[in-house]
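> Give the three-dimensional model of this entry:
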Amino acid sequence: MSEPMTSTPITVEHVTLRSQKSFEAVRAALEAAVPPLDHAYAELLRDGNVDAARDLLERQAPLSIFGSRDHGGLLLTAGLTRKAVQYDIGNPLTAARTTRHVLSAALYAPIRVLLREDEAGGVAFEYDRPASTFGQFGRPEVDAVARDLDAQLQKVLAEAAG
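Modelled structure (predicted):
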């Protein structure tokens, strides 16, 4: 019988990408470059229309915003006024390319990205590099997808921050 819980330490590379632009300008640039995900694919899958769902996903952008949360607004409950938006960014087909090999990779797909303004007004993106989070699984197929995702994410965030 296996143990009910196991634990494995991993090393994660955390990235901070600073911007000289305002929070609003960086947010607008990101949201213009990375469109919202069309979630209609999920209903197609629920209805058994796999080919139609795949076709819809293949027509979407390489990276999409699955959703976002106003984390700065949440800080109002602690008496703080800060600008911070947490995004889930990725691509469902890319996620399937990793999870088909290791289902546990779903823990990291889509990628969580934070856009925040610090107390001094400095603006930055923060995220954990996909190659490090997915790398824990030790699967070359997953590592290749993670490296591609790293490059895509870094490019779009650098452009928005620039």
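
> use CA for all of it now, contacts and neighbours both
Noted.

> Determine the number of other residues adjacent to residue 133.
21 (other C-alpha atoms under 10 Å).

> compare with the first, here's sequence two:
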Amino acid sequence: MAPRIDDGIFALLRYGESTRALRELEACPPLTIFGQRDHGALLAIARLTRRSIQYDIGNPLTASKMTRHHLSAGLYAPIRVLLREDDDGGVAFEYDRPASVFGQFGSDNVDTVAKQLDRDLRALLEAAAA
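This next block holds a predicted model:
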């Protein structure tokens, strides 16, 4: 899977070190994990046992390439990916394709970035599944 985002990048931005943050982001992998939630653990409330983890996956540089053209695209960045176990024990990733999600903004600039995000996310998940 992807590495966790280095929160130091956000500290750099808070302190006005945008040039340094940009250099660090350009050296990062295409996608990183911003956070995760164990949805399977929540099922214990219903006395069920299933494994299901939701990940927030993205790249701040990629997000900025979209939000500079349409700020509302930030509502969907980072992308959510669910890794879940089926009733029969099979495992699957589920996610909304970035090109579909960001396509709602009708921006060629956003669409171009979202299509690359589609490719990057697919490659990441295929590598994780191998």
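
> Next, the TM-score between them, please.
The TM-score (TM-score structural alignment, normalised by the length of structure 2) is 0.96; 130 aligned residues with a C-alpha RMSD of 0.9 Å.

> Would you check the span in structure 1 matched by the helix or strand containing residue 115 of structure 2?
Taking DSSP states H and E as the criterion, residue 115 of structure 2 maps to helix 108-129. Aligning helix 108-129 of structure 2 against structure 1 (TM-score structural alignment) gives residues 140-161.

> now do stretch 8-20 of structure 2
Using TM-score structural alignment, stretch 8-20 of structure 2 pairs with 40-52 in structure 1.

> Can you give me the buried ones in that stretch?
Neighbour-count burial for stretch 40-52 of structure 1 flags 41, 44 (criterion: 16 or more other C-alpha atoms under 10 Å).

> Straight-line length of that stretch, end to end?
10 Å (C-alpha to C-alpha, to the nearest Å).

> contacting residues around residue 41 of structure 1?
By C-alpha atoms under 8 Å, 6 or more residues apart in numbering, the contact list for residue 41 of structure 1 reads 52, 53, 54, 56, 57.

> In structure 2, which of these still touch?
Of the contacts of residue 41 of structure 1, the ones still in contact in structure 2 (both residues aligned by TM-score structural alignment, their matches' C-alpha atoms under 8 Å) are 53, 56, 57.

> how many neighbours does the first one have?
Neighbourhood size, residue 53 of structure 1 [other C-alpha under 10 Å]: 19.

> With the second one instead?
Counted with other C-alpha under 10 Å, residues neighbouring residue 56 of structure 1 total 15.

> Now it: closest residue in space, sequence neighbours ignored.
With C-alpha to C-alpha, 6 or more residues apart in numbering as the criterion, residue 56 of structure 1 has its nearest non-adjacent residue at 6.5 Å, and that residue is residue 41.

> I'd like the distance between that neighbour and residue 93 of structure 1.
11 Å.

> and if you look at residue 78 of structure 1?
Separation of residue 78 of structure 1 from residue 93 of structure 1 (C-alpha to C-alpha): 38 Å.

> what about these two, which has more around it?
residue 93 (13 against 8).

> Which residue of structure 2 sits opposite the more buried one in the alignment?
In structure 2, the residue paired with residue 93 of structure 1 according to TM-score structural alignment is residue 61.

> Next up, the contacts around that match.
Residues near residue 61 of structure 2 by C-alpha under 8 Å, 6+ apart: 22, 25, 26.
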